[in-house]
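A.B. asks: Quick check, what structure comes out for this input:
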Amino acid sequence: MSHALEVVTTVVVGVMVGVEFSVAFVMNPIFNALPEDSGQLARAHGGRMLGAVMPFWYIGSLVLAAIWAVVDHGAAGLVITAGALLALTVIMSVLLLVPINNRSKTWTPENRPADWKEQSNRWDRFHYIRVAILIAAFALLAAALT
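C.D. replies: Okay, the predicted model is just below:
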């Protein structure tokens, strides 16, 4: 049971890292290259779609890491550190990224604020930091498997 928990946790976090990496380095650059209205509309749609699922994914990942740390004391240091990093991404998301996302997911070409690009760029900068933290957490979980 313990090994299955370790693998499931690592896979869940790994897939989340892949999605967030793709948003940062694939999807948003594609959206930014689209004509202004199309790119902004794509980002708003992505914000609605991923904004609906990511809270469960982030919290679920953190819960899985916490359970792993309790169940398997041998790798507890790595898993606790990974869990702390996951908790940091949750806090960072709630305080920095979600407020911007909650605004931007409602924007249309008719109602977006004049500084919508600056707000999108701010979200991107915070997201790059979050992705780096997620990669570190994932690496620690993968190391804990060995």
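
A.B. asks: from here on, contacts and neighbour counts on C-alpha atoms
C.D. replies: Noted.

A.B. asks: quick one: the residue of the chain most remote from its centre and residue 94, what's the gap?
C.D. replies: Residue farthest from the centre of the chain, counting by CA atoms, centre = their mean, is residue 110 at 28.7 Å. As for residue 110, its distance to residue 94 is 27 Å (criterion: CA to CA, to the nearest Å).

A.B. asks: what helix or strand is residue 80 on?
C.D. replies: In this assignment (DSSP states H and E), residue 80 forms part of helix 76-92.

A.B. asks: Now find how far off-centre that helix is within its chain.
C.D. replies: Helix 76-92 has its average C-alpha position 13 Å from the chain's average C-alpha position, going by CA atoms, centre = their mean, to the nearest Å.

A.B. asks: next one: stretch 122-139
C.D. replies: The chain centroid and the centroid of stretch 122-139 are separated by 7 Å, computed with CA atoms, centre = their mean.

A.B. asks: residues contacting residue 45?
C.D. replies: Counting by CA atoms under 8 Å, 6 or more residues apart in numbering, residue 45 makes contact with residue 105.

A.B. asks: Just give me the longest helix of the chain.
C.D. replies: Ranked by residue count under DSSP state H, the longest helix found in the chain is helix 36-71.

A.B. asks: Between helix 76-92 and that helix, find me the angle.
C.D. replies: Relative orientation of helix 36-71 with respect to helix 76-92: 150 degrees, computed using axes from the mean of the first three to the mean of the last three CA atoms, to 10 degrees.

A.B. asks: please give me the structure for this one as well, since I'd like to look at both together:
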Amino acid sequence: MLTALEVFTTVTVGLMVGVEFSVAFVINRILDALPEDSALLGRAHGGRMLGALMPVWYIASLALSAVWAIAAWGESAAKLVVVAAALLLLSVIMSVALLVPINNRGKTWTPENRPDDWKEQATRWDRYHYARVAVIIAAFTLLAAALA
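C.D. replies: Coordinates of the predicted model:
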């Protein structure tokens, strides 16, 4: 049963890393290269769609990692899982404190109501997101190492 938990947790976190990496280095770059208000509209839609999904995914990843750490307590791999869970907790804190406030504003923007500094806010969100992606990649790497 522990092996199934380990694999399921690693896959869940790995898929989350893939989505967030894609947002950071593919999707937003594509959107930003589109003409006129397309980037604004695309980011607003993405903020609504992923803003509903990702909190559940982040919390589930953290919970699964915590359960794995408890279930494997005393084994050598448990230390890696505890650090991975701590990094996932950090990613949740970063999300709530830094990214969600910008996302909550951005998901309501339209060409008619956007603030003058919307591009600066989007750039700030991107910088915070790059840092969060680095944190969750580190967590995934530790989980993969613990699984091996």
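
A.B. asks: distance of whichever residue in structure 2 pairs up with the residue farthest from the centre of structure 1 from residue 120 of structure 2?
C.D. replies: Across the two structures, residue 110 of structure 1 finds its equivalent in residue 112 of structure 2, going by TM-score structural alignment. Residue 112 of structure 2 sits 17 Å away from residue 120 of structure 2, taking CA to CA as the criterion.

A.B. asks: Please apply the same query to residue 126 of structure 2.
C.D. replies: Per CA to CA, residue 126 of structure 2 is found 10 Å from residue 120 of structure 2.

A.B. asks: And the two? Which one has more around it.
C.D. replies: residue 126 (17 against 11; other CA atoms under 10 Å).

A.B. asks: Contacts only, for the more buried one.
C.D. replies: By CA under 8 Å, 6+ apart, the residues touching residue 126 of structure 2 are residue 24.

A.B. asks: Give the equivalent position in structure 1 for it.
C.D. replies: Aligned against structure 1 by TM-score structural alignment, residue 126 of structure 2 finds its counterpart in residue 124.

A.B. asks: Check which residues of the one helix or strand that match maps to are buried.
C.D. replies: Residue 124 of structure 1 is located in helix 116-145, with elements delineated by DSSP H and E. Along helix 116-145 of structure 1, the positions that meet the burial threshold by neighbour count (16 or more other CA atoms under 10 Å) are 119-120, 123-124, 127-128, 130-131, 133-142, 144.

A.B. asks: repeat for stretch 26-42 of structure 1
C.D. replies: Across stretch 26-42 of structure 1, burial judged by 16+ other CA under 10 Å covers 27-28, 31-32, 39-42.

A.B. asks: May I see these arranged in CSV, with distance to residue 74 of structure 1 as well?
C.D. replies: Below are the buried residues of stretch 26-42 of structure 1 laid out as CSV (distance: CA to CA, whole Å):
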residue, distance to residue 74 of structure 1
27, 39
28, 40
31, 44
32, 45
39, 47
40, 47
41, 48
42, 45
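
A.B. asks: Report the separation between the aligned partner of residue 80 of structure 1 in structure 2 and residue 66 of structure 2.
C.D. replies: Residue correspondence to structure 2 (TM-score structural alignment): residue 80 of structure 1 is matched to residue 82. Shown here: residue 82 of structure 2 relative to residue 66 of structure 2, a distance of 7 Å by CA to CA.

A.B. asks: what does residue 8 of structure 2 give?
C.D. replies: In this structure, residue 8 of structure 2 and residue 66 of structure 2 are separated by 13 Å, where distance is defined by CA to CA.

A.B. asks: which residues does the residue positioned nearest the centre of structure 2 contact?
C.D. replies: The centre of structure 2 sits closest to residue 20, judged by CA atoms, centre = their mean, with a distance of 5.1 Å. Residue 20 of structure 2 sits next to residue 133 when contact means CA under 8 Å, 6+ apart.
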